[in-house]
Every structure is written in structure tokens, then in C-alpha cells.
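*Asks:* Provided below for reference: sequence and predicted model.
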Amino acid sequence: MTGLDYPGDVLGFANDLTDAERAKLSQLRAYLDENVRPVLVERWERGESLADFRKPLAGLHLLDDPSVLQADGSLRPLYRGFVTLELCRLDLAMSITYGGQVGMFRTLVHAGGSPEQIAAWDPGILDFTFTGCFALNEPDHGSDVAGGMATTARRDGDRWILNGAKRWIGNATISDNLCIIAREEGGERVLAFVVPSDSPGVTRSVIAHKAAARMVHNADIALQDVVVPEERRLPRIEGFADINRAFRKLRADIAWSAAGMQLGAYAAAIDYAQRREQFGRPIAGFQLIQQKLVQMVANIAQTLALAVRTAEHPIADDVSPSLVKLIAADRLRETVALARETMGGNGILLTGDAVRFFADAEAMYTFEGTREMNTLIVGRALTGRSAFTR
């Protein structure tokens, strides 16, 4: 099928997509290129959200079109990964704006919700009439939030009273619901609540002056005596073990996101190298430029291999995701830097694409666990000794 090539996928992972999956991905790429790509530069500079593209993307039925569903109604992990890759190949913000809803929020609802909650909310999650985000991190607790969560939930009859604050919450100001994680007062449980964002006592404010993921509206959330009925609590979330269980199936998305961003940066770099002439010929013919391009492709191959492996053989432990994130983020950071270098001074222009990926890689490098924390997690597994605290 024409219209869906992946320069940089030299090992041919995309060749394993079915015709129906390739057709759906081609439809997604055509929509992104025709409607979103033309506004990226201006919106990135202004830090303007891409929320208005969510419902048109929902209208493509990327996740529920019968043509891409298996007999049991599920999606092939490879196809789902390539959906994330396509979004990140355009821009990380587009992936977070869309995927934070149908990926992270939906996954938590399915993993933690009751059958009645899932039945009531899932159709709206898919068509973006019931929007939501995941709120875990806090102003004073990021990497140590599991042991230091300050947000609390107090039982009061058939309702709960929430107090605390959350920080760096993606999509919070464009969501109708906030999935708040809180520690139960007087108990040991960690609970999840789907809180209407217009509830009395909820305040949301966009974090300004970001240099990465500028079109994602990360927010501070303040919770002051917020009343939440029991029926808005996800009953199958009672601790961090349940949250980890919920998100294991999404852990491979880190590698897919990193691969997509690298493919976008590489496409910009190889196109520029073929067009840009110095010393009387295109720079693509110089050894130093070819070395950069080859290293980019090698990084893409490694990252895609991780993505495909973890998609088709789901992660069943809490250590492997840290290793995947560490490797994928390292490869991403190097690739986008090489793409920017390849374009010389023109590489710092937003119109050249590479610098968007260069800046956004810094967000990817840090979120979902910093490199230091992931190193400590893997190191503890290898040695049996924890170096987190003295």
C-alpha cells in the first residue's frame, strides 16, 4: 500500500502490519499532515494546546474500527504501538493530548473501575465526550511519591473528602475529569477517584514558561475539601501495586514514543541533507553527515526492537520497564541531537522540525521516571541492594 513509508525502519518492523492496519495508519498520517502539521510551528511558539484535534482523531476510529479489531475485539499490540509512533512522529504533544485520554486514563478506568463504571464511561472516553487525565505527581513528591504522598482522602459516610495538590499533570486543564490518586487518612490504602474537574474546591492552573512539550498543558491542581461520592472511586485500586498492574500494558509506549520522535527527527535530517548544498554538492555525500545519519538509524532500530518486543511479549514485572525507558530515552536524546547537528544553524529553526524533537526529548527523558530513578531500580534488581536511601 502506498502512502505509508518509514524511512529509518531499516529492519522492516512495519512490514508486519496487516493491510487493514496500514490503511488505518495511512488515514491517520494523512489527517495529521493535512490538518495538524501546518499549524505546529505557530502553536509550538505560542504554547497553544492541540485539544481541538482530539474529536476529529476520535472520528477516525483508530482504536475501535472493526477492520483492525481481532476476533476477541482487541487490537494487535503492534498496530497499537504504531498508532503511538505515528502521533509522535508528528509531535510528542499530539500523542500526549490524544493518548493521555484513550491510553492512560482509559487504562486506569478499565483496570480499576467496576463493570458498571466501565460500561458507563468507556464510550465517552473513546469519543472524547468523557475526558480525563491521570494525577499522581505532587509539588514535593515526584520520584518518591509512592512513599511520600501528601494528598489525602478521608471517608465521610458515603463520600470522600480530598485535600492536597498535584503537579505536572498533562491534559488537566482540558479534561472534564481528574483521576486523583490519594492516600487514605488513617489507613494504608492508596485510592483512585474520578473527580469532576469543576467540583467545588478544585483549582487548575497551567504551568507556564516550559521549553519542552509546549503544546501539552501540564497543570498544577489544588484540592481543598473536595467532596467525591463513593461511586466515583475506582474500587479495584487500593495501592501502588494496583496502579503498576494497570500500567504494565502501557509501558511499551515509552519505546514507541521515543521511536516515533526519532523517526520524525531523522526524516527532517535526511531530507535536509539531500537538499542542502555546501562545497558544490549536497551534504548527504559527506562522510561526517553520513556518520550522523547512520547512527540515527541504528538508534531507531534499537528503539523499535525494544518497542516491538515489549508489545508482543508484555512486561510482567516492575523492573524491565525501567530498563526500556532508560535505553529508549538515551537513544532518543542522541538521535535528536544528531538531527539538529546535521542541519547546522538552520537546525535551530522550528520550521525545520528537528529542534521541536530536540526540545521535546528533554521532557521524554525525564517523565515516567528520571534516568537516575530508573538506574536505581535496575541496579537494585541486579545486586539485591537498594541505593535509594542511606
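*Replies:* Ah, there it is. Numbering: from 1, shown residues only.

*Asks:* all contacts plus neighbour counts: C-alpha atoms, from now on.
*Replies:* Fine.

*Asks:* what about the strands in the protein?
*Replies:* Counting by DSSP state E, the chain has strands at residues 132-135, 152-156, 159-169, 177-184, 190-196, 202-206, 219-229, 277-278, 281-282.

*Asks:* looking at those strands, which is closest to Asp5?
*Replies:* Nearest to Asp5, of all the strands of the chain, is strand 281-282, at 23.1 Å by CA to CA.

*Asks:* Which residue of this structure lies farthest from its centroid?
*Replies:* Distance to the chain centre peaks in the chain at Gly280, reaching 42.6 Å (criterion: CA atoms, centre = their mean).

*Asks:* Relative to Tyr365, how far out is that one?
*Replies:* Per CA to CA, to the nearest Å, Gly280 is found 38 Å from Tyr365.

*Asks:* ditto for Ser205
*Replies:* From Ser205 over to Tyr365 the distance is 24 Å, taken as CA to CA.

*Asks:* The structure to be compared is supplied as follows:
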Amino acid sequence: MPNFLKKISNIIQLSRSIDFAKLDAISQKVDLPKMMEQFANMDEAQLNGLSKMLNGSHKKKELPTINSDFYELHLRLTPEQKEIQQRVRNFMENEVKPIVNNYWLHDEFPFELIPKFRELNLCGITYEGYGCPNLPFLMEGVVAMEIARVDASLATFFGVQSGLAMGSIYICGSGEQKAKWLPQMQKFEKIGAFGLTEPDVGSGAAGGLTTTCKKTENGWILNGQKKWIGNATFADVLIIWARDLDDNQVKGFIVEKDTPGFSVEKIKGKMALRIVQNGLITLTDCLVKDENKLANANSFKDTAKVLQMTRAGVAWMAVGCGRGAYESALDYTRKRKQFGKPIASYQLIQGHLVEMLSNLTAMQTMVFRLSELQDTGLLKDEHASIAKVFCTLRTRDIVSQAREVMGGNGILLEYDVARFVADAEAIYSYEGTKEINSLIVGRAITGFSAFV
């Protein structure tokens, strides 16, 4: 008798989980007497299991935290470095993310963010002196990744200012030039740009620059054009690389924006990195003072030193772009329901997500090692080049699959992934195309140069 009463009690408890308002509708589809008979024949374990299943269906499923650092590489950072990473992430999430899509859509730059970038105090992150933080190259990469995780355009702005422009002066400038310009640029009091690419010269810049320079009694005369120059429309100082008519070697110059003979036109109609204000620069008998000729920039080998240093940052930027796309896609698929369930619960979607995370994890481990080589003085051109090739290729795969799992919503700016898809195309091409960087690696591993 006690067992019988206990079974009745379990059935009564189970019945409380049933919505009796729907009982009539259920009775049209189910033989209720037969179902109750089956309930009565259940043992205690079966009843308990059914009760848990019914009760559990009303509970919200606890999902794992979205973690795109699947191999926990952040654990290799020191507490100070983790604090910097979190500070940049908070800045990007709180200050940038709410406004970035609007600026991207309208092809405009959010100038109100420049003072907030200054407050981060991370410009010239790896340089010693001049107010710079003098942190490891690893942190330069982490910062680039965190900025690009929200917006690749602002990562490009920061990379041009902190890397290409300041780096040219830091590596190739005289003591006087460094003392004059670097402290102001570190505080964003002066904005920099880097002018190497030309309308008809991209990959062939090493020996084919058409922008020329010639020494005169009054200084250097520059003539030519530069294209795709980030920050150019509002930069205060621009690093211009030109071919010397006398010795045919590439020289570097600090050109101030109000120099006679200098003009810039904004490039419009871009589909990628729309926040970056790219310019077409025209130099017409532009007279640059002797003191603004970079003291140690006397051949393309000197230019290449700057590019090697910053190319590693582009690989990190690609990782950030991939992280942002993956995280957005994963979050979307866990919320978006089709056929009564979140689409993240379906095998095909999980297959896409796992492939995205696999690529992302491989990219992250590669750039961590790349920065370790840089910090120990072992970095070579081919190390930076293979990372740039691999990471930008895989980023294209990641953003494509992110758009895939989001369906039609993947092309809407409000879901962010559309912006990552477009921006990945620019990252793939700048600072050396896949083909040129592949030839750098190919030369290193075969001993043969395949350059024309």
C-alpha cells in the first residue's frame, strides 16, 4: 500500500506540470485514458525522469560564455598586460561600438574619439622614450586585435599613426626629428600619415616609384602622386617616400600639411574601411626643408624596416576582424530560432562555427609566436609575410561563414558582420598582397627570387 500511495503521489505531482487549459486540444490528438494507463505502469525512476523533463523544459538553458580565445592564450599575458587588453576592450565596446556603424555608413571619421584614444596612452606602444609606453611587441599586436575586433577602420587609423608614421620617424629619423615630432604624435596632438603607394605603383614600390625628389640649394623638390594614404585628409605630418633623381634611391621625407605644392583629395566610393579617410596626394614642386628629410631613410631597405615592423600588426588586425565576426555570428545563432529551436543547435550551423573557430585559433597561435620572435629580435621578413598571408586568407573564410550562418541578416550593418566582410577585403590587400608576401616567403625557403 505505501508504494501504491507513493506512485499516486508522483502521478499527482506530475499532473501539476500539465497545462490543463490545453487538455481539450491534447485529447483530440492523444488517447488520454491510454496515456494515463501508461503513466500508472511507470516505475518510480521513469516518473521522476518524466517529471524532470517537463519541469526542465520551462527553464532557460545556461549557455557557455562566448570565448573566441579557445586556447586561452590570454593566460600568457602578465596582469599588467591583461589590464591593458581589458582597458582597450572596454573603450571599444563602450565608446566605439555604439557609433561605429553610423560613421562607417556615412564614410566619415569620428574625430571626437581622438581625445579618448589619447587617454589610452598607448600610441607608439613599443618605442622607448618620447612619452611612449615601451611595451613588448606582443602588446602592440593585442591592442591592434582588440581595436579591430570592433572596427578595422579605427585599427587602421591607430596603426598608421602609431606604426607607419611614428615608426618611420623612430626608425629613420635623427635625434632632433624624433624629439620634435614623436612626443606630439604620441599624444595625438599631431596626426600622421604614410605615403608610399602611388596611383600606378603598389607592389612595385621597391624599384618603381614615380614620385621623385631632387636636392636643391633650398631643400628638396618633390613631384608626383600618392594614393590610398590613410589619414591623409586631416594629417598634420605625412611621411612621403620618393625616388632621388640623382642616385635613383628611395628617400623619406616629413611633409607638413601646409607646405606649398602639397594638396590632397579624399578618395570616395570605397566598399571597405570606410571610416579611414584615404587620400590622393599630389606634390607639385613641393619644397621640403633639409631638416625634414628623414636622416636615415636613404634606400628602400630603410622603408622595408618600417614595413616589416608594421606587417606583423596587420596580421594581428586580421585576427581581430575574424574574432569580431565569429563572436557576432555565434551570438546571433544562439538567439535566432527556426523550426522552434535556436539555429546554433543544428549540425550544419555548428559545423560552420567550429570551422571558424579552428581558423581563428590557428591564426591566434601564429601571431602570438610571431610577436615572440619580434620581441626576441628574431623576426625576419618572411615571418611577417607568411603571417600576413595566412591570417588575411583565413579571415576572409571566417567572415564569409559568419555571413553564411546569419542568412539575409548578415548583409545588414546593424548585425556588424556585413562591415567585417567588407573590411576583411581591404586588410587582405594592403601592406603587401598575398602574391607579393608569398614571393617573400618563397624566396626564403627555396633560395630563388621569383620577383620580376
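*Replies:* Yes, it's here. None of these values were measured; they are calculated from a predicted model.

*Asks:* Give me the TM-score for this pair.
*Replies:* The TM-score (TM-score structural alignment, normalised by the length of structure 1) is 0.93; 380 aligned residues with a CA RMSD of 1.9 Å.

*Asks:* more crowded one of Ser205 and Tyr365 of structure 1?
*Replies:* The residue with more neighbours, out of Ser205 of structure 1 and Tyr365, is Tyr365; 20 against 14, by other CA atoms under 10 Å.

*Asks:* show me what contacts the more buried one?
*Replies:* For Tyr365 of structure 1, the contacting residues are Ala329, Asp330, Arg333, Arg371, by CA atoms under 8 Å, 6 or more residues apart in numbering.

*Asks:* Map the third one across to structure 2 for me.
*Replies:* This means Arg333 of structure 1. Mapped onto structure 2 by TM-score structural alignment, Arg333 of structure 1 lines up with Arg396.

*Asks:* ranges for the helices of structure 1?
*Replies:* Here structure 1 has its helices, by DSSP state H, at 19-31, 40-46, 54-58, 77-90, 92-99, 106-112, 115-127, 145-148, 240-247, 253-275, 287-312, 320-342, 354-366, 371-383.

*Asks:* residue range for the second one in structure 2?
*Replies:* Here helix 40-46 of structure 1 aligns to structure 2 at residues 100-106, judged by TM-score structural alignment.

*Asks:* Now do the aligned partner of Ile118 of structure 1 in structure 2 against Phe253 of structure 2, distance only.
*Replies:* Superposed on structure 2 with TM-score structural alignment, Ile118 of structure 1 falls opposite Lys178. According to CA to CA, Lys178 of structure 2 stands 13 Å off from Phe253 of structure 2.

*Asks:* and these two? which has more neighbours close in?
*Replies:* Phe253 (28 against 20).

*Asks:* That one and Val319 of structure 2, how far apart?
*Replies:* From Phe253 of structure 2 to Val319 of structure 2 the distance is 32 Å (CA to CA).

*Asks:* tell me the contacts of the most centrally placed residue in structure 1?
*Replies:* Nearest to the mean C-alpha position of structure 1, by CA atoms, centre = their mean, lies Ile96 at 4.9 Å. Counting by CA under 8 Å, 6+ apart, Ile96 of structure 1 touches Gly170, Asn171, Val216.

*Asks:* which among these end up buried?
*Replies:* Gly170, Asn171, Val216 (16 or more other CA atoms under 10 Å).

*Asks:* what's the closest of those residues to Leu32 of structure 1?
*Replies:* Val216 (16.8 Å).

*Asks:* surely that closest one meets Arg46?
*Replies:* No. If you go by CA atoms under 8 Å, Val216 of structure 1 and Arg46 don't touch, sitting 11.4 Å apart.

*Asks:* Just the endpoints, please. Distance across stretch 206-213 of structure 2?
*Replies:* Using CA to CA, the end-to-end distance of stretch 206-213 of structure 2 comes to 15 Å.

*Asks:* Out of the strands of structure 1, the one nearest Ala212 of structure 1 is which?
*Replies:* strand 159-169 (12.5 Å).

*Asks:* Quick one: map the residue nearest to the centre of structure 1 onto structure 2.
*Replies:* Alignment note (TM-score structural alignment): Ile96 of structure 1 maps to Thr156 of structure 2.

*Asks:* And its match, how far from Arg396 of structure 2?
*Replies:* 17 Å.

*Asks:* now do Lys301 of structure 2
*Replies:* Taking CA to CA, one finds Lys301 of structure 2 at 31 Å from Arg396 of structure 2.

*Asks:* Looking only at neighbour counts, state which of those two leads.
*Replies:* Set Lys301 of structure 2 next to Arg396 and count neighbours by other CA under 10 Å: Arg396 wins out with 22 against 13.

*Asks:* Quick check: the more buried one touching Ala422?
*Replies:* No. Counting by CA under 8 Å, Arg396 of structure 2 does not reach Ala422; the two are 9.4 Å apart.

*Asks:* anything in contact with each of these two?
*Replies:* Joint contacts of Arg396 of structure 2 and Ala422 (CA under 8 Å, 6+ apart) do not exist.

*Asks:* For Ala304 of structure 2, see how far away Ala235 of structure 2 is.
*Replies:* 22 Å.

*Asks:* Specify which residue of the two has the higher count of neighbours.
*Replies:* Ala235 (17 against 13).

*Asks:* What separation is there between the aligned partner of that one in structure 1 and Arg183 of structure 1?
*Replies:* Under the alignment (TM-score structural alignment), Ala235 of structure 2 maps onto Ser175 of structure 1. Distance of Ser175 of structure 1 to Arg183 of structure 1, computed by CA to CA: 23 Å.
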